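>>> This is a predicted model, with the sequence first.
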Amino acid sequence: MNSIDFTPLYRSSIGFDRLASLLDSALTSDNVSAGYPPYNIEVVDDNRYAISLALAGFEESDLDIKVEKNVLTVRGDKADSSEHRYLHQGIANRSFERKFNLADYVEVTDAVLKNGLLTISLVKEIPEAMKPRSIAINQASNGVLEHQKDDSRESKSKVA
């Protein structure tokens, strides 16, 4: 499959290169096991999210949850249950790996396995330095900012 050319995006946007690579990898990724396990992604409120995975038959010891480089990975490795003889096995107990790309500043806060559902809580916490802030507009006279004039007066008085 050919990848999409994001060059026009780069001409007028700064810092969206990660988004373009995410889109490109999503379009070219291997979706062999895309349906297992089924999951929901829920918006709890403005900055909180929850991912729920249906993991019937899995225990906490069968699961591994990691976050590395803005990618949340959930792995399940079910021990071999060869002691059971099934006439029909409709509950999948196979191993899996599910990955979720996380935006900047999204952190995993909790994971709970209850009634066959693994619920992973996430929160987006933007640092204070990254939040919008107002910039004061200074008064200018004759094209020179007031604080620049004050600095030049101080430097002249030091010379005298």
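Alright, I've got the coordinates.
>>> CA only for contacts and neighbour counts going forward, please
Noted.
>>> ok, for residue 124, nearest residue in space, not its chain neighbours?
residue 106 (4.2 Å; Cα to Cα, 6 or more residues apart in numbering).
>>> How much space separates residue 27 from residue 48?
Distance, residue 27 to residue 48, by Cα to Cα, to the nearest Å: 27 Å.
>>> Could you do residue 6 as well?
As judged by Cα to Cα, residue 6 and residue 48 stand 30 Å apart.
>>> Take this one as well and set it beside the first:
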Amino acid sequence: MSRLSPFSSPLLLGFDSVERTLERIGKGADGYPPYNIERVRMRDADGGQEEQIIRITLAVAGFRPEDLEITTEENQLTIRGAQSEAKDREFLHRGIAARQFQKSFLFADGMRILGAELKTGLLMIDLARPRPERVVKKIEIAVSD
């Protein structure tokens, strides 16, 4: 039995990459570490115009900056965390696991990363969304007889 895709319509041309993106999102649904995505209003560097940014906040208590790695490749932001084990420690009870993680986010074309900050166990990554320009282009019709 063949699988029908919502993007298989002949009216949706060039959306095959969107379908692949949705499949990739569905596979990476691990809940650790917990995170928030929020819209934040900020003033630009001149203190004039207000702009909106998107902030991704991950709860990474126990991780130091050197335990975290943030990379981008094409339109994918990847955050990796790995805590190093101290060999000289002897635990009588271990309730806090030294856990590794990898969390990925896909973002739209043109989005750019403004920066990242680690503060009180929260890793905050700010992204700027480009302002879309509305372009209307007239297509000339060539006549050949």
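All right, it came through fine. Because the structure is a prediction, the values reported are computed rather than measured.
>>> follow-up on the earlier one: ok, residue 27 and residue 48 of the first structure, which is more surrounded?
residue 48 (17 against 14; other Cα atoms under 10 Å).
>>> how about the nearest residue to the more buried one, chain neighbours excluded?
Using Cα to Cα, 6+ apart, the nearest residue to residue 48 of the first structure is residue 123, at 4.4 Å.
>>> check which helix or strand covers the one you found.
Secondary structure from DSSP states H and E places residue 123 of the first structure in strand 117-124.
>>> Which elements pack onto that strand?
strand 48-54, strand 106-114 (3 or more Cα pairs under 8 Å, 6 or more residues apart in numbering; DSSP states H and E).
>>> Packed most tightly, which of those strands would that be?
The highest mean neighbour count among those, using mean count of other Cα atoms under 10 Å, belongs to strand 48-54: a mean of 19.
>>> Is residue 24 of the second structure in a helix, a strand, or coil?
Secondary structure assignment for residue 24 of the second structure (DSSP: H, G, I helix; E, B strand; the rest coil): helix.
>>> can you check residue 4 of the first structure too?
Put simply, residue 4 of the first structure is coil when judged by three-state DSSP.
>>> got a list of what the equivalent of residue 57 of the first structure over in the second structure touches?
Using TM-score structural alignment as the criterion, residue 57 of the first structure maps onto residue 62 of the second structure. Residue 62 of the second structure makes contact with residue 121, according to Cα atoms under 8 Å, 6 or more residues apart in numbering.
>>> just residue 72 of the first structure next, same as before
With Cα under 8 Å, 6+ apart, residue 72 of the first structure has these contacts: 65-66, 99-102.
>>> From residue 121 of the first structure, how far off is it?
Relative to residue 121 of the first structure, residue 72 of the first structure is positioned 12 Å away (Cα to Cα).
>>> cool, and residue 102 of the first structure?
Distance from residue 102 of the first structure to residue 121 of the first structure, by Cα to Cα: 12 Å.
>>> Mind jotting down where the helices sit in the first structure?
Under the criterion DSSP state H, the first structure contains helices at 7-12, 17-28, 146-159.
>>> Make CSV from the ones you listed and add distance to residue 94 of the first structure to it.
As requested, those are exported to CSV (distance: least, Cα to Cα, whole Å):
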stretch, distance to residue 94 of the first structure
helix 7-12, 41
helix 17-28, 24
helix 146-159, 69
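>>> among those, which is the most enclosed?
Buried most deeply of the helices of the first structure, by mean count of other Cα under 10 Å, is helix 17-28, with a mean of 13.
>>> Please give me every residue in contact with the residue nearest to residue 56 of the first structure when sequence neighbours are not counted.
Residue nearest to residue 56 of the first structure in three dimensions, not counting chain neighbours: residue 116, with 4.5 Å by Cα to Cα, 6+ apart. Neighbour list for residue 116 of the first structure: 54-58 [criterion: Cα under 8 Å, 6+ apart].
>>> preserved in the second structure, out of the contacts of residue 72 of the first structure?
Retained in the second structure by both residues aligned by TM-score structural alignment, their matches' Cα atoms under 8 Å are the following of the contacts of residue 72 of the first structure: 65-66, 99-102.
>>> just curious, which of the residues you listed is nearest to residue 22 of the first structure?
Sorting these by distance to residue 22 of the first structure puts residue 101 at the head of the list, at 8.1 Å, by Cα to Cα.
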